[in-house]
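Asker: With the input below, show me the fold.
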Amino acid sequence: MSTLSYEQAEQLIHLFADLYLRKDLTGFLNLFADDIVFEFPYAQEPNPKRLEGKAELKVYLEKLGKVLEITSFTSPVIHTAADAPVFFAQFEGSGKNLVTGKPYEQSYISVAEVQDGKIVRYQDYWNPLA
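Answerer: Okay, the predicted model is just below:
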């Protein structure tokens, strides 16, 4: 199993944040493998806990964009696994709930597995009460 350098992880998470904030859905989706598994372990009904493949991720992101606008992310704290192509990123996001108009403040811890430069698995740990 190959490893992932800190620089590779840093580049990926910065691209992730930049493309998401610019609402470049095509570019954002290109960060992921076609068979991406995207998980939300803390998600509550009616939100999904798991998405499989870019098509499901795209539909989810399109729906999310109608109810939530994230306008900034803090600079992430990044850790890479010693013996696997995995990195962990801790960061915060700010924005607005488009339905209620209330501010959105969220803390994230993300775990990403990378193969051939693409994210193949992404676990998004966030506070469902935010």
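
Asker: When you work out contacts or count neighbours from here on, use the C-alpha atoms and nothing else.
Answerer: Noted.

Asker: What lies in contact with whichever strand or helix holds residue 34?
Answerer: Using DSSP states H and E, residue 34 sits in strand 32-39. Applying C-alpha atoms under 8 Å, 6 or more residues apart in numbering, the contact partners of strand 32-39 are 49-54, 57, 118-124.

Asker: Give me the distance between the next helix-or-strand element following that strand and the centre of its chain.
Answerer: Sequence order places strand 50-52 as the next helix or strand after strand 32-39, per DSSP H and E. Per C-alpha atoms, centre = their mean, to the nearest Å, the displacement of strand 50-52 from the mean C-alpha position of its chain is 13 Å.

Asker: elements contacting strand 50-52?
Answerer: Strand 50-52 is packed against strand 32-39, with contacts defined by 3 or more C-alpha pairs under 8 Å, 6 or more residues apart in numbering; DSSP states H and E.

Asker: And this one, please, so the two structures can be compared:
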Amino acid sequence: MTPEEVLEQRRQYLIDRDFEGFVSLFAEDAVLELPFAVQGLPDRLVGREAIREFSLQAAAHAIAIIDLRTVQLHRTTDPEVVILELVTEARHTTTDVPFQATCIQVFRIQDGKIKLFRDYVGAHSVPDLN
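Answerer: Predicted structure coming up:
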């Protein structure tokens, strides 16, 4: 799969709340980094199993993703690296209040698998996750 196809599959898995599918997109030795992580979230996960555990815990949060809207996709001189300007449209499932979270995401996608996912999310736009 091309990087764009991988990212579209990721989008669909997250909208569908298919966290096992989401995790399957990562390489065994993948790294997920959240440099601006909100309180209580790790800033770095190493390995598909750590990403799986984190993703399954995230599934319990009161957040439902409605869409991941790409504002702009930037190709780099390295064909494995893409940068997304993204808006996550979601709602808090307990209060049913919708919200948007903006972010910039950097991916290294090699042989159809995510090797690196660095998410610079605007943490101020994410409501309390409980």
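
Asker: that older thread, now render the contacts of strand 32-39 of the first structure as CSV, adding distance to residue 29 of the first structure.
Answerer: Below are the contacts of strand 32-39 of the first structure laid out as CSV (distance: C-alpha to C-alpha, whole Å):
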residue, distance to residue 29 of the first structure
49, 19
50, 16
51, 13
52, 13
53, 10
54, 7
57, 8
118, 10
119, 10
120, 11
121, 13
122, 12
123, 15
124, 16
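
Asker: Those residues: which two are farthest apart?
Answerer: Distance extremes for these: the farthest pair is 49 and 118 at 21.2 Å, using C-alpha to C-alpha.

Asker: In contact with the aligned residue in the second structure for residue 29 of the first structure, which residues?
Answerer: When the second structure is aligned by TM-score structural alignment, residue 29 of the first structure is paired with residue 23. For residue 23 of the second structure, the contacting residues are 48, 51, 52, 55, by C-alpha under 8 Å, 6+ apart.

Asker: Checking residue 23 of the second structure next. Helix, strand or coil?
Answerer: helix (DSSP: H, G, I helix; E, B strand; the rest coil).

Asker: Could you measure from it over to residue 93 of the second structure?
Answerer: According to C-alpha to C-alpha, to the nearest Å, residue 23 of the second structure stands 23 Å off from residue 93 of the second structure.

Asker: re earlier: are any of the contacts of residue 23 of the second structure buried, and if so which?
Answerer: Among the contacts of residue 23 of the second structure, those buried by neighbour count (16 or more other C-alpha atoms under 10 Å) are 48, 51, 52, 55.

Asker: Where strands are concerned, which of those count?
Answerer: Residues of those located in strands (DSSP state E): none.

Asker: Nice, that's everything, thank you.
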